[in-house]
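Asks: Pasting the sequence and the predicted coordinates here, then a few questions.
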Amino acid sequence: MSILFQTNILNSFIIFYIIIATVELSHSASKHKIPSYIKICKRNDPHVEECILNSVEQLRPRLVNGIPELDVPALEPLTLPEVVVSRGGNFRAVGTNVIVRGASNFKVTKLKVDLKKNIFYIGIEIPHLTFDAQYDVNARILVVPVKGKGPIKANATDVVGDVVLKARKVKREGETYIEFKSIDIDLKIENYSVRLENLFNGDKALGDAVNVALNENKKDFMKALKPIVEKVVGEIVLDIANKITKNFTYDELFPKE
């Protein structure tokens, strides 16, 4: 696995962090007292999607700077101490001190909530993202070996994510909760560029060749990595979603009135 995979993971994580943070926070109420600046949307509201979108826009300035009382980190910049992708064999990439800029310019392009079937359809776009980090990678993508450690700079433009989250109601201690059971993701990145310094222990010729390959064969690399990215991100999103919802009953997340 390569640093390109890692960059795609970061793109995806940012998209779905925004989705989970905005949609879930816009619904949540009560056991963990929700501040007055979060607009609660009722499940019987015939315009619930519009209500959620309005809530997202009201939350945007606070998402930029973070909401410490709800453990929501700042989006601008978004700082990730470590990102690890490892699948055994020639399949490992680690990013540390990852700083991402541009995530606060997200736009929710689609939102449909089917509370009878507990299905959520969400789309989001981010025009431009930049990444600065330290990388440590030992991997192979297609036929290209990538090995080294050092600084990385990358950017991605027109990042688009579509997700379908499916949930079910579960009983715990006499209360009804919602649990996300599956996710379908479709991720598209229109363009990207990436530069890794100090590849192959500073071998300039090899390092330049790999950087050229990563940037000149974008469609092939993205096509090869897309299924793996979507699978890994899906697992992450389900975990995040269920960590959020386990603290609130169904009626607290989706009040009638």
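Replies: Thanks, I have it. Residues are numbered from 1 along each chain as shown.

Asks: use CA for all of it now, contacts and neighbours both
Replies: Fine.

Asks: buried sites along the longest strand along the chain?
Replies: Longest strand of the chain, by residue count under DSSP state E: strand 144-172. For strand 144-172, burial by neighbour count (16 or more other Cα atoms under 10 Å) applies to 145-157, 159-167.

Asks: List the residues that contact the closest residue to residue 241 other than its chain neighbours.
Replies: Among residues not flanking residue 241 along the chain, residue 20 sits closest, at 6.3 Å (Cα to Cα, 6 or more residues apart in numbering). Residues counted as contacts of residue 20 (Cα atoms under 8 Å, 6 or more residues apart in numbering) are 237, 240-241.

Asks: Identify the residues contacting residue 83.
Replies: Residue 83 neighbours (Cα under 8 Å, 6+ apart): 6, 94-96, 98.

Asks: For the chain, just list every one of the strands.
Replies: 78-86, 91-101, 107-114, 119-141, 144-172, 175-196.

Asks: ok, back up a step: any idea how far the longest strand of the chain is from the middle of the chain?
Replies: Taking the mean of its C-alpha atoms, strand 144-172 sits 5 Å from the chain's own mean (Cα atoms, centre = their mean, to the nearest Å).

Asks: As TSV, the strands of the chain with distance to residue 25 would be great.
Replies: Shown next, in TSV, are those (distance: least, Cα to Cα, whole Å):
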stretch	distance to residue 25
strand 78-86	18
strand 91-101	22
strand 107-114	15
strand 119-141	15
strand 144-172	16
strand 175-196	15
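
Asks: which stretch among the ones you listed comes nearest residue 225?
Replies: strand 119-141 (8.4 Å; Cα to Cα).

Asks: for that closest one, packing partners?
Replies: Taking 3 or more Cα pairs under 8 Å, 6 or more residues apart in numbering; DSSP states H and E as contact, the helices and strands that strand 119-141 lies on are helix 3-27, strand 91-101, strand 107-114, strand 144-172.

Asks: before we go on, here's another structure to hold up against the first:
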Amino acid sequence: MNLDNKVLTFTMKMPKLEQIAKYNINGKIMVLPVYGSGDSKITLSGAKIIHTIKFKEEIKNKKVYFKIISYRVEFTVENAHFQFENLFNGDKQLAENILKVLNENGRVLFEDASEGIDKSYAEVYKNIATRFFQNVPVDDIFLP
């Protein structure tokens, strides 16, 4: 953390992180054609997220607040496990085979997609941090 340079940096470590969502895919993963839509669960093991927040100070009601200029994350994992329901429109044999390949290469696949993943997570965290910093003055965050 370097408040003089208006930068906050911190690391979050999570032994296990699950992301549950709806998916819709029609494309290629590792040159393999993949399609389907439905429920998904991605389980990340050994997740580490380094957050870097650049900010400026704003005065409101005679108190100093942080205003975020940029928010960046760098996401790494030890492993990733993928589960997609209704992959290949319900063809279980095809789905099992592709999921086996995906899960055997989970960390590599995650790394290949890391730029988009980092940007997506940064946007989520930025929204949360913005609401926090808009409402909590700096003096209430960093006590003397």
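Replies: It's in. On a predicted model such as this, the values are computed, not experimentally measured, just so you know.

Asks: on that earlier part again, out of the contacts of residue 83 of the first structure, which is nearest to residue 193 of the first structure?
Replies: Looking across those and measuring by Cα to Cα, the closest to residue 193 of the first structure is residue 6, at 13.1 Å.

Asks: Tell me the residue in the second structure aligned with that closest one.
Replies: Here residue 6 of the first structure stays unmatched in the second structure, going by TM-score structural alignment.

Asks: now the helices and strands packed on strand 119-141 of the first structure as JSON lines including distance to residue 221 of the first structure?
Replies: Listed next are those as JSON lines, based on distance: least, Cα to Cα, whole Å:
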{"stretch": "helix 3-27", "distance to residue 221 of the first structure": "8"}
{"stretch": "strand 91-101", "distance to residue 221 of the first structure": "15"}
{"stretch": "strand 107-114", "distance to residue 221 of the first structure": "26"}
{"stretch": "strand 144-172", "distance to residue 221 of the first structure": "10"}
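
Asks: Quick check: the aligned residue for residue 68 of the second structure in the first structure?
Replies: Using TM-score structural alignment, residue 68 of the second structure sits opposite residue 180 in the first structure.

Asks: Surely its match and residue 241 touch.
Replies: Yes: contact criterion Cα atoms under 8 Å: residue 180 of the first structure and residue 241 qualify, at 7.0 Å.

Asks: distance of residue 2 of the second structure from residue 75 of the second structure?
Replies: 21 Å (Cα to Cα, to the nearest Å).

Asks: So between those two, which is more surrounded?
Replies: residue 75 (21 against 9; other Cα atoms under 10 Å).

Asks: which residues touch the more buried one?
Replies: Contacts of residue 75 of the second structure by Cα under 8 Å, 6+ apart are 47-50, 114, 117-118.

Asks: and which of those residues is nearest residue 61 of the second structure?
Replies: When these are compared against residue 61 of the second structure (criterion: Cα to Cα), the nearest one is residue 50, at 32.3 Å.

Asks: Distance check, that closest one against residue 62 of the second structure.
Replies: Distance from residue 50 of the second structure to residue 62 of the second structure, by Cα to Cα: 32 Å.

Asks: pretty sure residue 221 of the first structure is touching residue 141, no?
Replies: Yes: between residue 221 of the first structure and residue 141 there is a contact at 7.2 Å, judged by Cα under 8 Å.

Asks: Residue in the first structure paired with residue 2 of the second structure?
Replies: In the first structure, residue 2 of the second structure lands on residue 114 (TM-score structural alignment).

Asks: Its match: what's it in contact with?
Replies: Per Cα under 8 Å, 6+ apart, neighbours of residue 114 of the first structure: residue 120.

Asks: again with residue 134 of the second structure
Replies: 65-67.

Asks: What lines up with it in the first structure?
Replies: For residue 134 of the second structure, the aligned position in the first structure is residue 246, judged by TM-score structural alignment.

Asks: Also residue 45 of the second structure?
Replies: So residue 45 of the second structure corresponds to residue 157, using TM-score structural alignment.

Asks: Correct me if wrong: that match contacts residue 101.
Replies: No: contact criterion Cα under 8 Å: residue 157 of the first structure and residue 101 do not qualify, at 12.0 Å.

Asks: residues shared between the contacts of the two?
Replies: residue 129.
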